[in-house]
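# okay, predicted coordinates and the sequence, questions at the end:
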Amino acid sequence: MDDQAKLNKTTSAPPQASAQVPSPDSSQEDLPGSKHQSAASTTLPSPRHAFPPIMNAYGQWTKLKSFNLCGATEKDRLYQVSLHTGYSASAPLGTRPGVLLHNGMSSKDPVLAAAGYDSQASFYSFNNQSVVLMPPLPGAAARAGDFVTEQMPAVIRGGLLVFPFSVELDSGGKIQHEKFEWRKFKSGVDGSAKEGGFRLVRLPSSGSTRLGGEPDTVASSSPAGGDDSEVVACLAWCKLFPTFKHAFTLQLLGRGQSGELGERWSLMVVITALRLWALRANHKTSKSAIAGGQKTAGS
């Protein structure tokens, strides 16, 4: 081979890899921004930690902008909770004050769930009605930052102060709304919650079944429901002094503790418990405040 042939061989372009043409089945469906983008291609945040049976809130309450949601101890930090004042239109609550549960230990982490007032008139003395913002159901066509809105009103029923809500449960592969309500109990009623708090009760529905398919004839998992309702969580306030650091303990009970009710239910319990704490901090969980709100709404 002469010198010119050798030169041509060494300077010729290398062969190109053959381009892979997408098949019709995988054409533009999963490309970001495509109008054919599938729901499965959108990554929505899911809780970075499983919610343990016992959770505690710790913070520097004299400089309160955020605090930590922890496990059984203060060192077992799970999530950061930040307080939204409503003075800036920050997503997802807009100008409504409330609480934001971040999916991490920083206020810069994505918001996993939120809860606040149901209207912009949040500073009215008797406004204690709440909205809860939850992530869309798995498989729903949604984008990061989308939320599903649920209501949590404040009512007095039969002498009880209650905060009802509903949440989706997976019952044998079928998604259905089930109703729950937080019922207030006074200090001294429960030895494990000396400062008082709320119990979460699962409400029976006509024809409802256990998640395992059995008829739902439930008994109380904890004393204090006042009837045969199933108690699935307890929110216990802590004495502020002398530490002024530990705000509350949230405990999942019965089928709530076993995980049978699912991760979405646990998230709903956590965000509504945080909302109750915020309402209590603003003196809006008393019967007089709730009665005033009902009277104002009815006028």
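Received it, and whenever you're ready, just let me know what you need.

# switch to C-alpha atoms for all contacts and neighbour counts from now on
Fine.

# show me the helices in the stretch 151-299 of the chain, by range?
All helices of the stretch 151-299 of the chain, identified by DSSP state H, counting those that start in this stretch, fall at 254-258, 263-281, 287-298.

# now do the buried residues in the second one.
When you say that, I think you mean helix 263-281. For helix 263-281, the buried set under the neighbour-count rule, 16 or more other C-alpha atoms under 10 Å, comprises 263-279.

# what is it packed up against?
Contacts defined by 3 or more C-alpha pairs under 8 Å, 6 or more residues apart in numbering; DSSP states H and E place helix 263-281 against strand 98-102, strand 111-117, strand 130-134, strand 160-171.

# export the ones you listed to JSON lines and append columns for distance to residue 288 and mean neighbour count.
Below are those laid out as JSON lines (distance: least, C-alpha to C-alpha, whole Å; neighbours: other C-alpha atoms under 10 Å):
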{"stretch": "strand 98-102", "distance to residue 288": "21", "mean neighbour count": "25"}
{"stretch": "strand 111-117", "distance to residue 288": "18", "mean neighbour count": "27"}
{"stretch": "strand 130-134", "distance to residue 288": "17", "mean neighbour count": "23"}
{"stretch": "strand 160-171", "distance to residue 288": "10", "mean neighbour count": "19"}
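
# take this one as well and set it beside the first:
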Amino acid sequence: MGTAPTKTARGRIRAIIVDPRSLAMLPAISFAVFAAGGVEAMLGFAIVAPLVVFACTWGAVRPSAILVDARTGLTNIDGVANLLEQAFDHDASLQTAALSICIDELDAIGERYGTKTQTRVQSDVVVRIRGMLRDGDAIAYAKEDEIRIALRPVKHLGIETCIQIAKRMQDNVAHPNSVDGHFVSVTISVGFALSARLDAPTADKLLAGAASAMTEARRNGPSAIRFYTKEMDHLIAAPNELAQSIQRALDEGEITAYYQPQVTARTGDITGFEALARWEHPEHGTLPPQRLSFDHSHSRTVRTAK
């Protein structure tokens, strides 16, 4: 990805090249080259100059090129990523952050009030959050209940500032919502990642970190705020790995029922049986029911055994 000074220099050269005013200097530069080296120098300049321009502007993303989602009018997730990459390339000394926002219990709102009200709630949340953003920030839909935001790069951006931004967003969204004649209570959970706290930050790393923090916020929600740390990757991976193992165990018939008799203490008579799940693990032997417990919110793909 290159060192910070190299990226900063390339970003500044790129900014000069893509500036239309640079074209005004082209005749003067061409004349100077001809005066210094004649026709051969001019030919060399004609060959080398396009290569230099191409190398310096490779990967450049102009504001007009940022993609827009036709359905919502929001910048799509690729546009947010492009904005972050452009920020890193332009000046690596600046700091930015990505926020991942989840509308809590959006599915439940749809089930209770209908899909029309659910869609109106989504739009209302986006309008309220979008109205709080500054020029240079970008907002996008990631999923129906998730929003991504890239903050405009600044010289200093710390955890406390991002927490304050997230809290203001929560307060703004939590104002009374009257949608289609229904009074709907809405909260959001927010996760964010800071470029200053990542090793060799990239747009993908920043967005993935914000998504991990948002997942942790959802676990502690509703209306929670979390910032990304490396430890979150392990916390999120563990339930997913367990879910995959359980799915394999179900498919392979490793989970069986043990029947424990229920006995009346007074007479000693057997009144029934309680079915207890046991995992006959091929490597670890018989595992108790506790090993089958996990947070279903992190894995919605586990199928029920037949």
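Perfect, I can see it now. From a predicted model like this one, the values you see are computed outputs, not experimental measurements.

# TM between them?
Scored by TM-score structural alignment, normalised by the length of structure 1, the superposition of the two chains gives a TM-score of 0.24; 124 aligned residues with a C-alpha RMSD of 6.6 Å.

# about what we covered before: the helices of the stretch 151-299 of structure 1: which one's closest to residue 6 of structure 1?
Minimum separation from residue 6 of structure 1 across those (C-alpha to C-alpha) falls at helix 263-281, 68.2 Å.

# now the closest one against strand 130-134, angle please.
150 degrees (axes from the mean of the first three to the mean of the last three C-alpha atoms, to 10 degrees).

# circling back to that earlier point, switch the helices of the stretch 151-299 of structure 1 over to TSV; also include distance to residue 149 of structure 1.
As requested, the helices of the stretch 151-299 of structure 1 are exported to TSV (distance: least, C-alpha to C-alpha, whole Å):
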stretch	distance to residue 149 of structure 1
helix 254-258	22
helix 263-281	12
helix 287-298	21
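
# quick one: residues contacting the closest residue to residue 148 of structure 1 other than its chain neighbours.
Spatial nearest neighbour of residue 148 of structure 1, excluding adjacent residues (C-alpha to C-alpha, 6 or more residues apart in numbering): residue 134 at 5.1 Å. Neighbour list for residue 134 of structure 1: 112-114, 147-150, 268 [criterion: C-alpha atoms under 8 Å, 6 or more residues apart in numbering].

# which other helices and strands does the lengthiest helix in structure 2 contact?
Ordering each helix of structure 2 by length in residues (DSSP state H) puts helix 26-57 first. In terms of contacts (3+ C-alpha pairs under 8 Å, 6+ apart), helix 26-57 of structure 2 is packed against helix 4-18.

# how about the helix it packs on: buried residues?
Those would be 4, 7-11, 14-15, 17, for helix 4-18 of structure 2 by 16+ other C-alpha under 10 Å.

# how about stretch 278-294 of structure 1?
278-279, 284-285, 287, 289-294.

# that stretch: end-to-end distance?
Stretch 278-294 of structure 1 has an end-to-end distance of 19 Å (criterion: C-alpha to C-alpha, to the nearest Å).

# quick one on the thing from earlier: could you dump the helices and strands packed on helix 263-281 of structure 1 into JSON lines and include distance to residue 230 of structure 1?
Converted to JSON lines, these look like this (distance: least, C-alpha to C-alpha, whole Å):
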{"stretch": "strand 98-102", "distance to residue 230 of structure 1": "27"}
{"stretch": "strand 111-117", "distance to residue 230 of structure 1": "25"}
{"stretch": "strand 130-134", "distance to residue 230 of structure 1": "23"}
{"stretch": "strand 160-171", "distance to residue 230 of structure 1": "14"}
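
# nearest to residue 235 of structure 1, of the ones you listed?
The nearest among those, by C-alpha to C-alpha, is strand 160-171 at 12.7 Å.

# run the angle between the closest one and helix 263-281 for me.
Using the same axes, to 10 degrees, strand 160-171 of structure 1 lies at 160 degrees relative to helix 263-281.

# ranges for the strands of structure 2?
Secondary structure of structure 2 (DSSP state E): strands at 97-103, 138-143, 146-150, 177-179, 182-184, 188-194, 225-227, 255-263, 270-281, 285-287.

# mind listing what's buried in the fourth one?
Meaning strand 177-179 of structure 2. Here strand 177-179 of structure 2 shows 177, 179 as buried, counting by 16+ other C-alpha under 10 Å.

# and that strand, what does it pack onto?
For strand 177-179 of structure 2, the packing partners by 3+ C-alpha pairs under 8 Å, 6+ apart come out as helix 115-130, strand 182-184.

# comparing these, which comes out most buried?
helix 115-130 (a mean of 17; mean count of other C-alpha atoms under 10 Å).

# who are the packing partners of that one?
helix 106-113, helix 159-173, strand 177-179.

# which of these sits closest to residue 53 of structure 2?
helix 159-173 (37.2 Å).

# residues of stretch 241-257 of structure 2 that come out buried?
Neighbour counts using 16+ other C-alpha under 10 Å place 242-243, 246-247, 249-250, 255 of stretch 241-257 of structure 2 among the buried residues.

# could you list which of those residues belong to helices?
Using DSSP H, the buried residues of stretch 241-257 of structure 2 in helices are 242-243, 246-247, 249-250.

# residues in contact with residue 280 of structure 2?
Applying C-alpha under 8 Å, 6+ apart to residue 280 of structure 2 gives the contacts 254-256, 286-287.

# which among these gets closest to residue 121 of structure 2?
Residue 121 of structure 2 lies nearest to residue 255 out of the contacts of residue 280 of structure 2, by C-alpha to C-alpha, at 42.1 Å.

# done for today, thanks.
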